[in-house]
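1. predicted model and sequence follow; I will ask about them next.
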Amino acid sequence: MNPERVRSVFVTDGFAMRFSEANTGAFSNTVLSLSALERHDAQPFVVAIVRPSRVDFMLANATFLKKISHSSQGLRVDNVTGSFNGSDILAEHEGIPNTPENFAVLFARHESFTWEENLERLVAATDDVVPRNARFRPTGAEIGAILAAPARFAVAMNSIEYAEAAHDLSARMEDAKPGILAAVQIDNVNIRGNAIERLITGEGNTHELGDEVRSLGDGELAIDIKTKLLDRTSAPKASNVDKVLRLLAKPESVLAFFIVGVDAKRGRVFGRLLTFLDDALIESVRVQEHWAGRDSRGVTQLSGRSWHRVFAETFEPSISEDAARRFLQDLIER
């Protein structure tokens, strides 16, 4: 299929591309307006940088932009204006170079964020606007509660309430299996995830931490539902760091993920309830650094393949309390 030209962008079924010229080592030309990018952001948006002796390629979806540099006055979440320059595109993302051999992994990361989430970040980075979710600044007592979380998580995962939650969610997942297998055909990762969440919980996405909240002793068990397609490269978004710390600052609170693994080819679904501090998750969590700033510690994603083992029948959940405390201390200090 020949690409369709939409103004300065060439569009196919699988990706969109913009050609831009660079006669020097630096690439600072204006590439595209932010409003135009919005129309193409659901698929890989590639910038072809034509140099005198070679052509370079970079992904320039919203996740990979640092800010909006050109004509950005008045940029707000309700007023998409301005354009991005070549110098605004990240050369690497969380240690992964922005080069063609990494595009599949990078785009999988991008799919975990909505346009609205990226837009809010870009507004804050461009205009120094304070985001809606201000940075959490815990008191000494709250830091103590956060660092005590590994011990209470270890107790919670062996409780009757936790076991009942795992059994109930697994049963609801099985009942929703036909709908889940149909939902995985949805290309948009956020719409797909919200659809699967709704099938299991019966509720829409509130964008708050905890798609389901249950009583746990004198406290609460907040459960987020995450979906992993086992036959595709993906990096599910885990959580907003400040929201996590805010929750864990409550002395009796516990955060867990109900992870739904879907093998669409074999028509199978798997479910596993894991605490946020499970060894398998801590090994796989990466903090998105360019989301962090004066008023945010950023967000986390589950990347790599090590955490896929949680779906094995032989898998046993575990919490290494010392490692978990170091992990939490690192989140606090960001």
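-> Structure's in. What do you need?
2. switch to C-alpha atoms for all contacts and neighbour counts from now on
-> OK.
3. show me what contacts residue 19?
-> Residue 19 makes contact with 8-9, 47-50 under the criterion C-alpha atoms under 8 Å, 6 or more residues apart in numbering.
4. second structure follows, compare the two:
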Amino acid sequence: PENFEKLFSIHAELGFDGNLVRLVEATNNISPSGIKFVVSKKAKDIIISAPARAIKFVESKDYLQLKSELDAKVNQYKTEILIAGFIENVNIRGRIIEYLIAGEDEKLRESLVQALHNSNRIIPNFQTQNNLGDYIKIFQNFDTATDVKTKIMVLNSNPKAYNIDKVLEFLAKDKSVFMFYFIGIEPNKIVNQILISMFQTDLLKSTILLKHWSGRNSRGVTQFQGEVIHKLLLSPINTKIEQKESEQFLNTLIDL
């Protein structure tokens, strides 16, 4: 069918576990457990003001500091990121690179580094918390959560973005700012790293809502169109946010 490639790119980044939940529900009418975030009047006001907060953040010195810290981590673990970048399993690849940049256990990080350099490349068992953001940074006026994502430039797939209920719950906090840090990887080369808001104009337009594949106790999850991230990584940094469009998008999420 003419939409096969688009459908495949959507499923490819969900991984086995993500697709298994949907298959079980579709075939057995069994829904995954989940908690739908209840948005109060006060919470809604704070959520709808999130784009304005994000605009202030990306124009601040705090944004430059966050970008600098993340770039320093990439530079420090450049070789290991390139090795991990071509691990076939999407989930393992993402978790390793996420931990190299944002992990808190230095011993575990060192064991991952050693495993990546080992010829048999047996990765030690480790768990990552399924939080909204991988890298948490608290500033005086902003509480930031940044999700670290790798984009393999030669692959066409749509990366997972975020759980809608989790993002609404986070944005209901006064100083909350949710960012994405994308690392573009080619064979033997890191192409670029960009730090942008979830509301960045191009990224927002590329956001795919997967409500119909989620449980009834959830608003669902989102994905990004991989080709848009590809273009963003190859273009001069653009942190522009359209406030009105972003507010309308948030209203759509709340109403799911």
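-> On my side now, so go ahead. Since the structure is predicted, the reported quantities are computational estimates derived from the model, not experimental observations.
5. how alike are these chains, TM-score-wise?
-> For this chain pair, the superposition-based TM-score is 0.83 by TM-score structural alignment, normalised by the length of the second structure; 233 aligned residues with a C-alpha RMSD of 2.0 Å.
6. now, the contacts of residue 19 of the first structure that are in strands?
-> The strands, defined by DSSP state E, take in 9, 47-50 from these.
7. just tell me what residue 179 of the second structure corresponds to in the first structure.
-> In the first structure, the residue paired with residue 179 of the second structure according to TM-score structural alignment is residue 256.
8. right, and that match touches residue 214 too?
-> No. Using C-alpha atoms under 8 Å, residue 256 of the first structure is not in contact with residue 214; the gap is 11.0 Å.
9. can you pull the residues that touch both of the two?
-> What both residue 256 of the first structure and residue 214 touch, as defined by C-alpha under 8 Å, 6+ apart, is the set 221-222.
10. look at those two and report which has more neighbours.
-> residue 256 (21 against 15; other C-alpha atoms under 10 Å).
11. surely that one is within a strand?
-> Yes. Per DSSP: H, G, I helix; E, B strand; the rest coil, residue 256 of the first structure lies within a strand segment.
12. picking that back up, who are the neighbours in contact with the match of residue 179 of the second structure?
-> Shown in contact with residue 256 of the first structure (C-alpha under 8 Å, 6+ apart): 221-224, 273-276.
13. out of those, who's nearest residue 116 of the first structure?
-> Using C-alpha to C-alpha, residue 224 comes nearest to residue 116 of the first structure of the contacts of residue 256 of the first structure, at 20.0 Å.
14. whichever helix or strand that closest one is part of vs the second structure, average distance?
-> Element membership for residue 224 of the first structure, per DSSP states H and E: strand 219-229. Once the two are superposed, strand 219-229 of the first structure sits an average of 1.0 Å from its aligned residues in the second structure (mean C-alpha distance after the TM-score superposition for the first structure).
15. give me the contact list for that strand.
-> Contact with strand 219-229 of the first structure is made by 184, 193, 196-197, 209-215, 234, 236, 238, 251-264, as judged by C-alpha under 8 Å, 6+ apart.
16. switch to 7 Å and redo it
-> Outside strand 219-229 of the first structure, the residues within contact range by C-alpha atoms under 7 Å, 6 or more residues apart in numbering are 193, 197, 209-215, 236, 252-263.
17. restricted to helices, list the residues you listed.
-> Residues of those located in helices (DSSP state H): 193, 197.
18. now list the buried members of the contacts of strand 219-229 of the first structure.
-> Burial by neighbour count, 16 or more other C-alpha atoms under 10 Å: within the contacts of strand 219-229 of the first structure this picks out 193, 197, 209-212, 236, 252-263.
19. stretch 140-149 of the first structure aligns to what range in the second structure?
-> Using TM-score structural alignment, stretch 140-149 of the first structure pairs with 41-50 in the second structure.
20. buried ones in the matching stretch, by neighbour count?
-> Neighbour count says stretch 41-50 of the second structure has 43-44, 46-50 buried, by 16+ other C-alpha under 10 Å.
21. all helices of the stretch 151-256 of the second structure, in order?
-> Along the stretch 151-256 of the second structure, the segments classed as helices by DSSP state H, counting those that start in this stretch run 164-171, 201-205, 226-234, 243-255.
22. show me what residue 239 of the first structure lines up with in the second structure.
-> Match for residue 239 of the first structure (TM-score structural alignment): residue 162.
23. mind listing what that match touches?
-> Contacts of residue 162 of the second structure by C-alpha under 7 Å, 6+ apart are 132, 221-222.
24. which of those line up with contacts in the first structure?
-> Comparing these with the first structure on both residues aligned by TM-score structural alignment, their matches' C-alpha atoms under 7 Å, the contacts found in both are 221-222.
25. pick out whichever of the contacts of residue 162 of the second structure sits closest to residue 256 of the second structure.
-> So of those, ranked by how close each gets to residue 256 of the second structure (C-alpha to C-alpha), first place is residue 221, at 11.0 Å.
26. alignment lookup: that closest one to the first structure.
-> Match for residue 221 of the second structure (TM-score structural alignment): residue 299.
27. contact partners for the nearest residue to that match once chain neighbours are set aside?
-> Nearest non-adjacent residue to residue 299 of the first structure, counting by C-alpha to C-alpha, 6 or more residues apart in numbering: residue 240, 4.3 Å away. Counting by C-alpha under 7 Å, 6+ apart, residue 240 of the first structure touches 298-300.
28. ok, and the most crowded of the contacts of residue 256 of the first structure?
-> That'd be residue 275 among these, by other C-alpha under 10 Å, with 27 neighbours.
29. compute the distance between the equivalent of it over in the second structure and residue 249 of the second structure, please.
-> Matched across to the second structure, residue 275 of the first structure falls on residue 197, judged by TM-score structural alignment. Going from residue 197 of the second structure to residue 249 of the second structure by C-alpha to C-alpha, to the nearest Å gives 14 Å.
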